[in-house]
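Visitor: Here is a sequence together with a model predicted from it:
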Amino acid sequence: MSGKQSTGYEGFTAEERAAMKEHAEEEKKAARRTSRADKAALALQDVLDKIADMPDSDRAIAERVHAIVTENAPDLAPKTWYGMPAYARDGKVVCFFQSADKFKARYATLGFNDSANLDDGPMWPTSFALTEVTPEVEERIAALVRQAQG
């Protein structure tokens, strides 16, 4: 048999490595913050800055998602997570927005981690593709984040 045989694993993509580096920087930045109020205000500003840096199509969706989450799940604290806007309870990320541009994907994603209270029998979705935020999508997101916050 001649030629190279692929093992299937080619390592992390450049986008994945960049996200891991961003996460390490986020953790260092959070550790340097002093008061609880200072941490919350600066974490919110970090989220708003990440949203502002997104391409127009992702930014419009992220702005709506941010508004819906903060209005419907006020107990979730905004923070960045792997360079993405995220919302946490007791420091654990419950949900996050991933722009399509972040990993060169076809669509943006609203994702939920295992700390979200979305359990529905033996199987349930934990991420949702977003191409636009219609009134119906807004209602669905609002319901999901209210359920997720517990």
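Guide: That came in fine, so what should we check first? None of the values given here were measured: they were computed from a predicted structure.
Visitor: contacts, neighbours, all on C-alpha from now
Guide: OK.
Visitor: ok, which stretches of this structure are strands?
Guide: In the chain, the strands defined using DSSP state E lie at 77-81, 84-89, 92-98, 108-112, 127-130.
Visitor: of all those, which lies closest to residue 48?
Guide: Proximity to residue 48 (C-alpha to C-alpha) singles out strand 84-89 among the strands of the chain, at 8.0 Å.
Visitor: Second structure for comparison follows:
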Amino acid sequence: MSAKNSHTTADGFSAEERAAMKERAAELRAEGKKGAKKADDLQALLDRIAQMAPEDRALAERVHATVTAAAPELSPKTWYGMPAYANADGKVVVFFQDSGKFNYRYSTLGFQDAANLDDGDLWPVSYALQKWSPAVEKKVVALVKAAVS
């Protein structure tokens, strides 16, 4: 897909999508104090994503788009300097750790204890994420929807 249209590219958000997110942040600020906090949290998340290396940034943008579409009830924010998404109680449910944060060989999609992923006495809460694909997106959507169920 061309970055000239309004569709998301495989490498991340189009210019139009970035502009729309900034507009949404401005709308939230206009809603008052609570909206301003949400807008500031969203802007901090977008700023953090923008600071990432290109490969990590592309993954983080896809994670952001997927999480916000699959679980719009989660609020974007930063958490220990990472993009994260919190429930109504403010507890982080899911986060993205870019590979550059701790010089890892892969980025990580992680879930905190507020996520409803319990499965017996042992279940995964962290996933290595190296490349985005339709299969990865499908898995992330399923995990996020389960986490907020």
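Guide: Noted; the coordinates are in hand. Keep in mind that this is a model prediction, so the values were computed, not measured.
Visitor: where does the TM-score land?
Guide: The TM-score (TM-score structural alignment, normalised by the length of the second structure) is 0.77; 117 aligned residues with a C-alpha RMSD of 0.9 Å.
Visitor: List the buried residues in stretch 117-129 of the first structure.
Guide: Under the neighbour-count criterion of 16 or more other C-alpha atoms under 10 Å, stretch 117-129 of the first structure has 117, 118 buried.
Visitor: ditto for stretch 129-144 of the first structure
Guide: Those would be 130, 132, 133, 138, 141, 142, 144, for stretch 129-144 of the first structure by 16+ other C-alpha under 10 Å.
Visitor: Ok, stretch 35-51 of the first structure next?
Guide: 39, 40, 42, 43, 44, 46, 47, 48, 50, 51.
Visitor: now what about it, what contacts it?
Guide: 30, 33, 59, 62-63, 77-80, 83-86 (C-alpha atoms under 8 Å, 6 or more residues apart in numbering).
Visitor: on that earlier part again, okay, the strands of the first structure, which one's buried deepest?
Guide: strand 77-81 (a mean of 25; mean count of other C-alpha atoms under 10 Å).
Visitor: what's the mean gap between that one and the aligned bit of the second structure?
Guide: Taken against the second structure, strand 77-81 of the first structure registers an average deviation of 0.3 Å after superposition, with mean C-alpha distance after the TM-score superposition for the first structure.
Visitor: The residue sitting nearest the centre point of the second structure: what's it in contact with?
Guide: Here the mean C-alpha position of the second structure is nearest to the C-alpha of residue 64 (C-alpha atoms, centre = their mean), at a distance of 3.0 Å. If you count contacts by C-alpha under 8 Å, 6+ apart, residue 64 of the second structure has none.
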